[in-house]
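Colleague: Take a look and give me a structure for this.
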Amino acid sequence: MIELNGITALVTGGNRGIGQAFVAELLERGAARVYAAAREPAGIDAGLLAAGAVPIRLDVTDPEQVAAAAQSCPDVSLLINNAGLFTNQRLVLTGDPDAARAEMEVNYFGTLAMTRAFAPVLAANGGGAIANVLSVAAMVPAPFMGGYSPAKAAALWLSTITRAELEPQGTQVTALIVGSVDTRMADHVDGTKEDPRDIARAGLTAVAKGEPVADTDWMAVDARARMARDPARYERSLAKLLHARELRTGR
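Modeller: Predicted coordinates for the structure are as follows:
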């Protein structure tokens, strides 16, 4: 169990979307300090800065910047690995063969780098917690999400392994399974999309309860249930969705 009131947290990708929502929600819940990390800190919401968010420059794929963040933020007790990349490219029949590697670098290796760098920091502060912001695409193979789905799946297993390795130091790890959210990353998605603040609220509630894996919204719950009931049928439905989208968009 983690007490969020008075905690010091660091949120990667804290300049927009779900990351920005986590920063806002943490401040609202009484966090003592929230580091809002972004590749371009100038893009961090002015209202959040006025409310006390501390901007830091951080590209999770840059080893020097990751190390500098761990050194300059020694009071962190909650690490939220939220920074992500979705290139909207197919995996095999792609127009950009480098896209999948870039998605793996941010979504998996970036999360791993942050976890390695901050594990000693969390240990020094009593154990603390890590929250990895993942996706339904981590739980089900989403063919319309190219290299993003495999990268998020890798980050899911990373979460489990991290939980086992850091258990002796008292660090809890929560993998957040997120559905469709109203962010720039999901501009191309049709249908109902969740408010990022609702995702942040659900995510922080799961962290506070110490849940190892948590669905943050209805789409996440529904997708996991459909996959569990009939994996082959759900896989076929996802393939149909891919081809229907190609017919509609020409991609």
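Colleague: drop to CA atoms for contacts and neighbour counts, all remaining ones
Modeller: OK.
Colleague: and the residue nearest to Val54 when sequence neighbours are not counted, helix, strand or coil?
Modeller: Excluding the flanking residues, the one nearest Val54 by CA to CA, 6 or more residues apart in numbering is Tyr35, at 4.6 Å. Three-state assignment for Tyr35 (DSSP: H, G, I helix; E, B strand; the rest coil): strand.
Colleague: hang on, Tyr35 packs against Asn15?
Modeller: No: Tyr35 is beyond contact range of Asn15, at 10.7 Å (criterion: CA atoms under 8 Å).
Colleague: Please give the structure of this sequence too, so both can be compared:
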Amino acid sequence: MELKNAVAVVTGANRGFGRHLAAQLVERGAKVYGAARRPETVDVPGVIPLLLDVTDEASIREATRVASDTTLLINNAGISTGATLLGGDMTEVRRDMETNYFGPLATTRSFAPVIEANGGGAVLNVLSALSWFHPAGLGSYAASKAAAWALTGATRDELAPRGIAVSALHVGYMDTDMAADVPADQKVDAGEVAAQALYGIETGLPEVLADETSRHVKQSLAAAPQPNAD
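Modeller: Purely as a prediction, here's the structure:
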């Protein structure tokens, strides 16, 4: 997909990784809607602020009406409550799933007809190495990203005949606020990951593995689960 003159909606564009994506898309000549629950916090030069709460379908419908020229949707908005699946607050578990799975599903359902009507385009879902690796301490977040990985594969098949490519970005820890407590040597530069993601869109890659962590975890999927130590 040619990014010059593309029309992109980036959810969660007011901070972190989404801000990098929005800025780099502008640099490549795209028209960019920066979507956020508080659009006044979107301050990237050249980006059009767009009110969009991925957990509110009325908000999504209105954003779709405003951004009716969209050809590229990037489902970036996400949260991590830190809840475990058995001991965590179920309200927090549901928040992870509502934002990280049902949010991208709702936005894709709403924007897909618009992208198709505009001649086709692409959807990128920002996922995680934890789509495949599920530590107990991050069970809720990992489950939501695993569900979003399944969503990506299913919608890729469903939207291909409509001229819409669907791809996934997988990465370990990026240097953003969400990973503020992670040691610096375990994080990758968010700007570099954004560049890889946009290259993947341009070249039609169905999957972008942006760091060594995501590549290692993907390669290990064929290994049998190891039993718990006594």
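Colleague: Would you pull the TM-score for this pair?
Modeller: After superposition, the two chains reach a TM-score of 0.94 (TM-score structural alignment, normalised by the length of the second structure), with 228 aligned residues with a CA RMSD of 1.5 Å.
Colleague: All the strands of the second structure, residue numbers only.
Modeller: Taking DSSP state E, the strands of the second structure run over residues 7-11, 31-36, 47-51, 72-75, 121-126, 164-170, 173-174, 187-188, 207-209.
Colleague: Quick one: the residues in the first structure that the fifth one pairs up with.
Modeller: Across the first structure, the stretch matching strand 121-126 of the second structure (TM-score structural alignment) is residues 128-133.
Colleague: same question, the fourth one
Modeller: Alignment note (TM-score structural alignment): strand 72-75 of the second structure is matched to residues 78-81 of the first structure.
Colleague: The matching stretch: average distance to aligned residues in the second structure?
Modeller: Following the fit onto the second structure, the mean deviation recorded for stretch 78-81 of the first structure is 0.3 Å by mean CA distance after the TM-score superposition for the first structure.
Colleague: chain center to that stretch: distance?
Modeller: 9 Å (CA atoms, centre = their mean, to the nearest Å).
Colleague: Ser220 of the second structure versus the residue most central in space within the second structure, what's the distance?
Modeller: The centroid of the second structure falls nearest to Val126 when counting by CA atoms, centre = their mean (2.4 Å). Distance, Val126 of the second structure to Ser220 of the second structure, by CA to CA, to the nearest Å: 21 Å.
Colleague: Map Ala180 of the second structure across to the first structure for me.
Modeller: That one, Ala180 of the second structure, aligns with Asp187 by TM-score structural alignment.
Colleague: how many neighbours does that match have?
Modeller: 10 (other CA atoms under 10 Å).
Colleague: again with Val44 of the second structure
Modeller: Val44 of the second structure: 18 neighbours (other CA under 10 Å).
Colleague: that older thread, what residues are up against the residue nearest to Val54 of the first structure?
Modeller: Listed by CA atoms under 8 Å, 6 or more residues apart in numbering, the contact partners of Tyr35 of the first structure are Thr8, Ala9, Leu10, Val11, Val23, Ala53, Val54, Pro55, Ile56.
Colleague: Would you reformat those as a markdown table and include neighbour count?
Modeller: Converted to a markdown table, these look like this (neighbours: other CA atoms under 10 Å):
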| residue | neighbour count |
| --- | --- |
| Thr8 | 23 |
| Ala9 | 27 |
| Leu10 | 29 |
| Val11 | 26 |
| Val23 | 33 |
| Ala53 | 26 |
| Val54 | 17 |
| Pro55 | 22 |
| Ile56 | 24 |
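Colleague: could you dump those to a markdown table with distance to Val173 of the first structure?
Modeller: Putting these into a markdown table (distance: CA to CA, whole Å) gives the following:
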| residue | distance to Val173 of the first structure |
| --- | --- |
| Thr8 | 16 |
| Ala9 | 14 |
| Leu10 | 14 |
| Val11 | 15 |
| Val23 | 18 |
| Ala53 | 23 |
| Val54 | 24 |
| Pro55 | 24 |
| Ile56 | 23 |
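Colleague: which of these lies closest to Leu247 of the first structure?
Modeller: Val11 (38.1 Å; CA to CA).
Colleague: Contacts only, for the spatially closest residue to the closest one that is not a sequence neighbour.
Modeller: Among residues not flanking Val11 of the first structure along the chain, Ile80 sits closest, at 4.8 Å (CA to CA, 6+ apart). Contacts here follow CA under 8 Å, 6+ apart; on that basis Ile80 of the first structure touches Ala9, Leu10, Val11, Thr12, Ile130, Ala131, Asn132, Val133.
Colleague: Please point out which of these the second structure shares.
Modeller: By both residues aligned by TM-score structural alignment, their matches' CA atoms under 8 Å, the contacts of Ile80 of the first structure still in contact after alignment to the second structure are Ala9, Leu10, Val11, Thr12, Ile130, Ala131, Asn132, Val133.
Colleague: where exactly do the helices run in the second structure?
Modeller: Taking DSSP state H, the helices of the second structure run over residues 16-27, 57-66, 90-97, 103-117, 139-159, 190-203, 212-219.
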